[in-house]
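K.L.:
Generate a structure from the sequence data that follows.
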Amino acid sequence: MSDPILHDLLIIGAGINGAGIARDAAGRGLKVAILDAGDFGGATSSASTKLIHGGLRYLEFYAFGLVRKALAEREVLLDIAPHITWPQGFVLPHAAGMRPEWMLRLGTFLYDHLARRDVVPGSAHIDLRSERAGRALKPDYRSAFRYWDGWVDDARLVIANLQDAAKNGALVLPRTRVVAARRTEGLWEATLSDGRTLAARRIVNAAGPWADQVARTILGVNDAPALRLVQGSHIVTRRVHMGRDAFMLQQPDGRIIFIIPYERDYSLIGTTERDVASPEAAAVTDDETEYLLAAANRYLLRPLTQDDVIHRYAGVRPLILETGKGDRETTRDYRLVEHPGIDAMTVIGGKITTYRVLAEDVLARIAKKTKRWTAGAPLPGGDMERLRGENGQAAFKRWLDNLLIEQRNYDPGLVKRLAHTLGTAAQPLLEAGLGANLGGVFEAELQHYRDHEWAMTSDDVLWRRTKLGLHLGGPARAEVSRWFGEDPGEVQPDLPMTHRFAAPGV
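P.N.:
Below is the predicted model:
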């Protein structure tokens, strides 16, 4: 074999599930290799609704176990990744002819009490006529419930997990495909697209929407559950919010949509659910855009139009195919499928909120004599000093306040942006100097993303490591392209309307 190092675990797919497994396994002392055919988090894990949530709407389908597990994890993630997460309030208006008010009250009460809350506040009934959030809504909507969940920068959560995996010795390979794998003397021998060969005791297939393809073509098995690929589309519009609350809005077809404050200046509206034949087929349709606009305008005082749509993106959820169940009833829980006799496992489904417990479940099966550790270990960037009894959110706020004082020669907005992106890694970057300003992004930032976060293209930075693609003008985006050695072509003055978040097949 060309690579003499024997790995305990080879993970195919570096979305949030694969990244979480790699971090957990490496921290338990396993020799880990993880690779992805595209950029890390380049598909579903950078195209979510950015929520850490239990799933209030799943209570209608009696999915109490899933909701309880996710609510408990919500507190954990807010604690271990405070720089890229925060508690997010949601306003759920009562709408005539839809779910009655008693049902909303019961649902939010259960949501408050299914799991322990340390950081997230409890729900409350509110009068929209006296609430700031109500100013954005039509006067017909008077009564609502405010409940709480969490927000997360999904793509950065992937990177943070991979950074911790690498710190613990994992081999981390972006844009590297498994071409073939075969069993030799009780081990796996995997041939990679860069010509290397890796040896591993076990393979975990965490390829997300491509998991069934990897199971068949790489592992050579046909016992993985059939997947239902569901496209979730989102649009980014001018900001419609008054204040910091998001909205959870009921629709006449029984669905709900979210309108979430996004990147300071915008609102994020999603999501739809539409079956697609393959991950590569994911693309926001005009019909989906019209649906989301109409769903929002059913409530908004100042209607949105197509001209207000700044950007749109689609991700693909790999759900377990459940015959006879519709979009809303299909489970969002995960399933671990062990392939007997070949030391391989396929991970199916799951939510970004429960990625860490998914990883613990994987390790409980393949490394039974090791201990769980990730719940109490801050992720890179969230590892600021904590006072006795202080949670991660409070520690981050205190650290950021001190950083703003220490770095008062910088624009406070810039310091906050870097702190909420890089966490503690922002401090040495600021102290060393940021270098040339390329129009809103600095050369030292790009060097950091390249040298410490595996960024290889301008898209990796503009749309995944950050969301600066929404904020920078055409000339600045062209400068980022040039910095990465790309031909920027003709500089476009406007944002690309659609950015595809689909990685190439594994």
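
K.L.:
From here on, just use CA atoms for contacts and neighbour counts.
P.N.:
Fine.

K.L.:
Near Pro121, how many other residues are there?
P.N.:
The burial count assigned to Pro121 is 15, neighbours taken as other C-alpha atoms under 10 Å.

K.L.:
so what's the closest residue to it other than its chain neighbours up against?
P.N.:
Leaving aside its sequence neighbours, Pro121 sits nearest to Trp148 (C-alpha to C-alpha, 6 or more residues apart in numbering; 6.3 Å). Shown in contact with Trp148 (C-alpha atoms under 8 Å, 6 or more residues apart in numbering): Pro87, Gln88, Gly89, Phe90, Val120, Pro121, Gly122, Ser123.

K.L.:
Now show me the structure for the sequence below, then we'll compare the two:
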Amino acid sequence: MTDNYDLLVIGGGINGAGIARDAAGRGLKVLLVEKDDLASHTSSASTKLVHGGLRYLEHYEFRLVAESLREREVLLRNAPHIIWPLRFVMPHEPSMRPKWMLRLGLALYDRIGGRTSLPKSKRVDLRIAPHRNTLQGRLKSGFEYSDCWVEDSRLVVLTAKDAEERGAEILVRTECTGLERNASNWIAHLQSGAGVRSVTAQAVVNAAGPFVDRVAVTALGQGTPAHLRLVKGSHIILSRRFAGDHAYIFQQPDGRIVFAIPYERDFTLIGTTDLLYEGDLDDVAISPKEIAYLIEAASRYFSSAITEDEIVSSYSGVRPLYEDHAASNSTVTRDYVFELDKEGGAPILSVYGGKITTYRKLAEHALEKLGRVLALPGKAWTADAPLPGGDMPDGDFAAFLWRISERYEWLPPEMLLRLARAYGTRIEAVIGSAGSLGELGAHMGGNLYEAELRYLFDAEYARTAQDVLWRRSKLGLHLPVGAQQAVADWFAAETS
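P.N.:
Have a look, this model is predicted:
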């Protein structure tokens, strides 16, 4: 028997999850399939910012920046546990952009998105703490502005979870290996560990990220009319380089910028690069050239040069950008583009580009596009709908943390904060009826207990240690090898 759906979404990154959520909330019967884990590619390899994209103003992408800044407010309101404000300090480098240009750009950045809950930009003296001794003495002044941090892979998982709770079916480790079109629907062949399953759908959304052309070939026998530029971005992670909760944004002689961001309490994240990528999309890793670039970029500003020995980890992702024939990879548009093909039968919508910040709006526009060829129920609804765990009064995370610290006074403060950030109001589902650490099940190491693994397995699609240690969390940076092996052993027992 073949299952029938209104919409098949291929790709479990942020765009696919966002479209599935929006469509399910409008009353469509939705199936999302992801060949690996949710957010296992580009969507977990970002710089982890919800931002307008200050540097896009130089390329006159005013619509994208304005939309992104408006969406920054929406996402901050709807997911205050995994998204929070972050101040960025940009040292003035006399050999690069002049002060008047920076001042003008930041003034526009403060206003172009409309009303904001975040502090405005201002000048900053780099000769005083906390910047003195962190940055090179030649750097005297700069500017400070606001954007937001996001736990990117958790954003994807929570978006998919909300889609499921609104009726969507979410299948991870399930690959669409065949697509056949007729006048009224698509027949899709899905391969998973359980075997091959066939389903039908009135429409298909190809949100496969860097694999978008691979899916298009499966569906249409050829790539889509749009041209794709695959650009690799890599990051390095160092032990904590500077004190304070602020981040730095460093201008580079090639016109690019590199961020240095406090990361996971004990670390500093530095990135990103922009390199044309033509390698294996399933095996993306940082290159020696990129490591050298990031080290040089940050060492140009820090008072003491970075060495390769300081790098404790790295990650890389490939961004599927719409080919606009820009001369530089860093200036290719980050805006999103749709290609709708309905020749010969049921429609397929392919998604190019986009960024985490605009994923919700991208989903709305995708449904609008499909609405031109299908009768879709419902209307846009996601702007005022909190993601799972984000339903806090006034979006006040600090007040929420205070309340649960009184309720779970037996939890160590560091563990309480991590769980509150990861799960928000759903922390109750993680902890259950436990009243002490001993009631959380086996201790895996650090502040990770079996109760959390059970929740991630049952409620958040986690099936391997990697899913937990590097996507549902970043505990892979904190737990010793033995603890990580204990997590792997737990999953092996659950899935055997």
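
K.L.:
any idea which of the contacts of Trp148 of structure 1 is closest to Asp253 of structure 1?
P.N.:
Using C-alpha to C-alpha, Phe90 comes nearest to Asp253 of structure 1 of the contacts of Trp148 of structure 1, at 20.7 Å.

K.L.:
any idea which element the closest one lies in?
P.N.:
Assignment of secondary structure by DSSP states H and E places Phe90 of structure 1 within strand 85-93.

K.L.:
Can you tell me what sits against that strand?
P.N.:
Counting by C-alpha under 8 Å, 6+ apart, residues outside strand 85-93 of structure 1 touching it are 77-78, 119-120, 133, 141-153, 244-250, 393.

K.L.:
Separate out the buried members of these.
P.N.:
Neighbour counting by 16 or more other C-alpha atoms under 10 Å classes 77-78, 119-120, 133, 141-153, 245-250, 393 among the contacts of strand 85-93 of structure 1 as buried.

K.L.:
What ranges does the stretch 201-350 of structure 2 have for its helices?
P.N.:
With helices called from DSSP state H, counting those that start in this stretch, the stretch 201-350 of structure 2 shows them at 212-220, 288-299.

K.L.:
Same question for the stretch 51-200 of structure 1.
P.N.:
Secondary structure of the stretch 51-200 of structure 1 (DSSP H, counting those that start in this stretch): helices located at 64-80, 101-113, 154-167.

K.L.:
I'd like to know which of these is closest to Lys351 of structure 1.
P.N.:
Across the helices of the stretch 51-200 of structure 1, Lys351 of structure 1 has its closest neighbour in helix 64-80 (8.5 Å, C-alpha to C-alpha).

K.L.:
That closest one vs structure 2, average distance?
P.N.:
Relative to the matching residues in structure 2, helix 64-80 of structure 1 has an average distance of 0.6 Å after the fit, by mean C-alpha distance after the TM-score superposition for structure 1.

K.L.:
on that earlier part again, the strand holding Phe90 of structure 1 vs helix 154-167, what angle?
P.N.:
With axes from the mean of the first three to the mean of the last three C-alpha atoms, to 10 degrees as the criterion, the two stretches strand 85-93 of structure 1 and helix 154-167 enclose an angle of 150 degrees.
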